[in-house]
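# Dropping a prediction and its sequence here:
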Amino acid sequence: MKTVKIYDTTLRDGTQSEDVHLSTEDKIRIAQKLDELGIHYIEGGWPASNPTDQRFFQEIKNYDLKNAQISAFGSTHLAKKSPKNDPNLNSLLQARTPVVTIFGKTWDIHVREALRTTLERNLELIYNSLAYLRPKVKELFFDAEHFFDGFKANRDYALACLKKAFEAGADVLVLCDTNGGTICSELSAIIEQVQKELPEASLGIHTHNDSELAVANSLIAVEKGIVQVQGTINGYGERCGNANLCSIIPNLQLKMGYTCLPEDKLNLLTSISHFVSEVANLPSFHRQPFVGKSAFAHKGGVHVSAVRRNPKTYEHITPESVGNKQRILLSDLAGQSNILFKARQYGFHLDKDDPFVLDLLSRLKDLESQGYEYTAAEASFELLLNRTLGRARRYFTLEEFRILETKRVEDREPISEATVRVRVGGMLEHTAATGKGPVNALDNALRKALEKFYPALSEVELLDFKVRVFSVLTHGDLSGTASRVRVLIESGDHQSRWITVGVSYNIIEASRQALEDALNYKLFKDDKEKLTKAIIEVKEK
């Protein structure tokens, strides 16, 4: 198998995404994960540009990376300075990294209008910068910025820039589609021309996703013989992003016969993708290929029936090979196969002709037609499943609740107060509590009433709260539509997380439903764990 070196620029180019901001500590944590994954090169940043990157290069020396080499990034020296006196080049050397990458202009329009110098002087900048760095670093890469646009505008000059970089000792000449506008056929033909002109040079590829071709162009470049692929985790980057390594790596390794990572590391890809999105404080993109939550999710009944017999029918790779997993979804498109599969997940082995299956399927379709969403709220579905089977204990009954909002002139925010009447067994609890908003007040009042009976509820934390307003056709309404809201609540304890759902015309009622399910699920989950533990203890005896 041929080897392709992976050069990750999440910590530099990825942070140029408008919604990505990483501290030095964030960068250190991500670098450790990338090293664990087996990435060859990690571009830590531009030391001359900001204190965060300077601190990163100081701090990363304290960590023993097993696989990756750290690269510092910068530009060719200033036109009015010599390499020796250029602060940018000297900051690269002060970073003391084994690898240095510098970029230079290869598009004549940039030379004239951005650098405001002559074409001849730019060639000198490229050669002098690389020649100055060459004896001082272990590996030296040249990013030919805007190379493909430059080649299309002025072929001879773009090639002349590459030749100067090669003569100065660059180990890899990285061809950059900086504006992301090059289509696959153009890129392929240009790479062939470069190889004819510089047959001894090692080439790399750096693409952007402005035409949604960054991954495709990177794969084509590998087929053409390039030895280094640059990109970012999750495709983070300026404008539409960089080439997404979470798609490039598995395509190369699982489908094209190239080695990118150590053989036992590819199954870390999904967890590291999610880790980076968490550190960047961004939601994971569910429909991201290979590593997204929906990448191996099946919703239609025909699909589910097929993948139960043979996953290859609707899965192009095994999810586990990239650390992902198959998911069977529940919705108004669900068939009996979906119900049977989910029931088996929860320990119920049912027959497709079981009246329970048909009853549950009918109830599920009816509830989803009202706006309930069980694809995300699997905890609410598990409760529904067990209630239909008569297996879910009724832990409490909320008989009545009232919420009051009081606004005094001198108060900045209204005061929310909830009063609840809750029956637990034969006992009735009547209590009240205040909170930051009506839902928090209701939550506090419920807990106040219930925790004396179920102390474990004190472990529950509300982690996320989402509200969606949508329209449902109502035949009796002259307007033809009426607004409903769907509330999804994500809760968690020290062991796990779960999501519950509520739907109503009233946001408080929808929240109440989701909140009740969240507390019920905690108690139900704990009972299951106790039962499982008891069974194991009996078997051991």
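Perfect, thanks for sending it.
# From here on, just use CA atoms for contacts and neighbour counts.
Fine.
# what's around Pro347, how many residues?
For residue 347 the amino acid is Gly, not Pro. 9 (other Cα atoms under 10 Å).
# Would you quantify the distance from it to Phe341?
From Gly347 across to Phe341, the span is 10 Å (Cα to Cα, to the nearest Å).
# Ok, Leu115 next?
62 Å.
# So for those two, which residue has more residues nearby?
Phe341 (20 against 15).
# what about versus this one:
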Amino acid sequence: MTANSSHQLWIYDTTLRDGTQREGLSVSIEDKLRIARRLDQLGIPFIEGGWPGANPKDVQFFWHLQEEPLQQAEIVAFCYTRRPQKTAGDDPMLQAILAAGTRWVTIVGKSWDLHVTEGLRTTLTENLAMIQDTIEYLRSQGRRVIYDAEHWFDGYKQNPDYALQTLKTAISAGAEWIALCDTNGGTLPHEMTQIVTDVVKAIPDNTQLGIHTHNDSDTAVANALAAVMAGVKMVQGTINGYGERCGNANLCSLIPNLQLKLGYTCIEDSRLSELTQTSRFVSEVVNLAPDEHAAFVGRSAFAHKGGLHVSAVERNPLTYEHIQPEQVGNCRRIVISEQSGMSNVLAKARTFGIELDKNNPATGEILQRLKALESEGYQFEAADASFELLMRQALGRRQSFFEIKGFQVHCDLVEGKETTNAVATIKVAVKNRDILEAADGNGPVAALDAALRKALRNFYPQIAEFELTDYKVRILNGHTGTAAKTRVLVESRNSHQRWTTVGVSTNILEASYQAVVEGLEYGLLLHSQAEAALSTSSGN
């Protein structure tokens, strides 16, 4: 791969190697393969898969991809230069790299004289030999090489002549790309611009430069953008900015900034709308909650809460949006809260397919009810499902699927056991019948949820598809001690949709009951709407 246009950039993803060094992040071989294939689908040209030989997981990962290659991306093996006082051909570490079977290999070498003498405990001359010998050996074995100049910027600041010498050694040995790494993440954008400009002037004109930035100063994305504008053609980073310490440059911010704002080509335009979905897919696979406030791909990236903002966005989205959210696969959201005005309520209703008239008394009732509930501790910003049910109630459109007549929960805490046994009994009116059911669970909320599902499943078998995926508890007035008011948010999902409901009470069980009940009710509403749409479609 070589750049064929001044506006072509090569994106190099290191989520599967550098990204997995994030504290608290762990992936299986299957996870890595799923992510690699998703990045391949997005159109990322270089995907760094890991360090074969460093652990059995990475070895097996490369074996799998030899058997079932990616569609378009180059999978890249990662490794350091050979060890001091050895030859590359005799270093077992490099034999594992060759066994991985990739066309491209990324080799990391030392640029900072401090790391050479203190880290490697060798001479500056030997470090140059290690760089040259490693790259020449891999080239002799038919591999194409990307050279990552580790600690480049710190090294250049301390000893620019030696740092540049390491680059020139890698270039003369046959490296096709030279990536400048801000490994400690301490460089600022104005320094980045100046140093990259210096490098461009100091090395051969046909050298292809890349950039690899870390986020320790919260400037990784800004630094990468500055480097591109100074002349680099490869940008290395990770999905969602995952990485060691404070993370790496976030490709979910870099790609749209480079492509939509600076006019570079990173991935196909038709794939850019998959960026948000890819971000959330990766966060789901690595089992980390997505950053709701992330630029471009976060759930709140195009959320509007203030009444004046909502009113303006309704007239012209450019008033408060820097791009169209659909360009990156995101969507506009109108947030409902105690700060909401009439425009918020009208706009929010439209997102649910409900057209409201501001002169309709029910509209004013919804707004007043909203503000009254939020003053009691309810929060509808993150509980769209509960707000839609509230709105339907005011309009007389809330469908009655069932009615709770009462419930009891009994808990036993057995000494010496780690779990609490709970039994819930619930009485529900369904389709003119009273149903009494009981169920146990590993806690009171689980038992209550199980009893309610048990009572309803014969009438609504689709409930089996509903899954409670998240349960959050917030103490609202902690100064009152155990009498504090509690807010509970419950996230539920079916096979293709997620929704969140809220409950508030001084009794945590009652707050949980409210949220769980509305979660099931909203799931049934979605199911009935889907059936109605299917029926209408079939009728046509």
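In hand now; what should we look at? Nothing here was measured: the structure is a model prediction, and the numbers come from that model.
# And the TM-score between these chains?
Laid over one another, the chains give 0.95 as their TM-score (TM-score structural alignment, normalised by the length of structure 2), with 534 aligned residues with a Cα RMSD of 1.9 Å.
# hang on, Val304 of structure 1 in a helix?
Yes: assessed with DSSP: H, G, I helix; E, B strand; the rest coil, Val304 of structure 1 lies in a helix.
# what does it align to in structure 2?
Residue correspondence to structure 2 (TM-score structural alignment): Val304 of structure 1 is matched to Val310.
# if I read this right, that match contacts Ser343, doesn't it?
Yes: taking Cα atoms under 8 Å as the definition, Val310 of structure 2 is a contact partner of Ser343 at 6.4 Å.
# Counting neighbours, go ahead and name the busier of those two.
The neighbour comparison of Val310 of structure 2 against Ser343 (other Cα under 10 Å) goes to Val310, with 28 against 19.
# got the contact list for the more buried one?
By Cα atoms under 8 Å, 6 or more residues apart in numbering, the contact list for Val310 of structure 2 reads His304, Ile334, Ser343, Asn344, Ala347.
# Which of the residues you listed are conserved in structure 1?
Retained in structure 1 by both residues aligned by TM-score structural alignment, their matches' Cα atoms under 8 Å are the following of the contacts of Val310 of structure 2: His304, Ile334, Ser343, Asn344.
# will you turn these into JSON lines that also has secondary structure?
JSON lines is the format used below for the kept ones among the contacts of Val310 of structure 2 (three-state DSSP):
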{"residue": "His304", "secondary structure": "strand"}
{"residue": "Ile334", "secondary structure": "strand"}
{"residue": "Ser343", "secondary structure": "helix"}
{"residue": "Asn344", "secondary structure": "helix"}
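# mind checking how far the aligned residue in structure 2 for Thr375 of structure 1 is from Gly19 of structure 2?
Superposed on structure 2 with TM-score structural alignment, Thr375 of structure 1 falls opposite Glu381. According to Cα to Cα, Glu381 of structure 2 and Gly19 of structure 2 sit 31 Å apart.
# Who has more neighbours out of those two?
Gly19 (22 against 17).
# Neighbours of the aligned partner of Thr193 of structure 2 in structure 1, how many?
Under the alignment (TM-score structural alignment), Thr193 of structure 2 pairs with Ser188 of structure 1. Neighbour count of Ser188 of structure 1, defined by other Cα under 10 Å: 17.
# The helix or strand hosting Ser188 of structure 1: how far from the chain's middle?
Secondary structure from DSSP states H and E places Ser188 of structure 1 in helix 184-197. Distance, stretch centre to chain centre, for helix 184-197 of structure 1: 33 Å (Cα atoms, centre = their mean, to the nearest Å).
# Need the residues that contact that helix.
Phe148, Phe151, Leu159, Ala201, Leu213, Ala216, Asn217, Ile220, Ala221, Lys224.
# if I pick the corresponding residue of structure 2 for Leu446 of structure 1, what's in contact with it?
Taking TM-score structural alignment, Leu446 of structure 1 has Leu452 as its aligned residue in structure 2. Contacts for Leu452 of structure 2 (Cα under 8 Å, 6+ apart) come out as Ile426, Val428, Glu437.
# got JSON lines for those residues, with secondary structure and distance to Glu136 of structure 2 too?
As requested, the contacts of Leu452 of structure 2 are arranged in JSON lines below (DSSP: H, G, I helix; E, B strand; the rest coil; distance: Cα to Cα, whole Å):
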{"residue": "Ile426", "secondary structure": "strand", "distance to Glu136 of structure 2": "74"}
{"residue": "Val428", "secondary structure": "strand", "distance to Glu136 of structure 2": "76"}
{"residue": "Glu437", "secondary structure": "strand", "distance to Glu136 of structure 2": "74"}
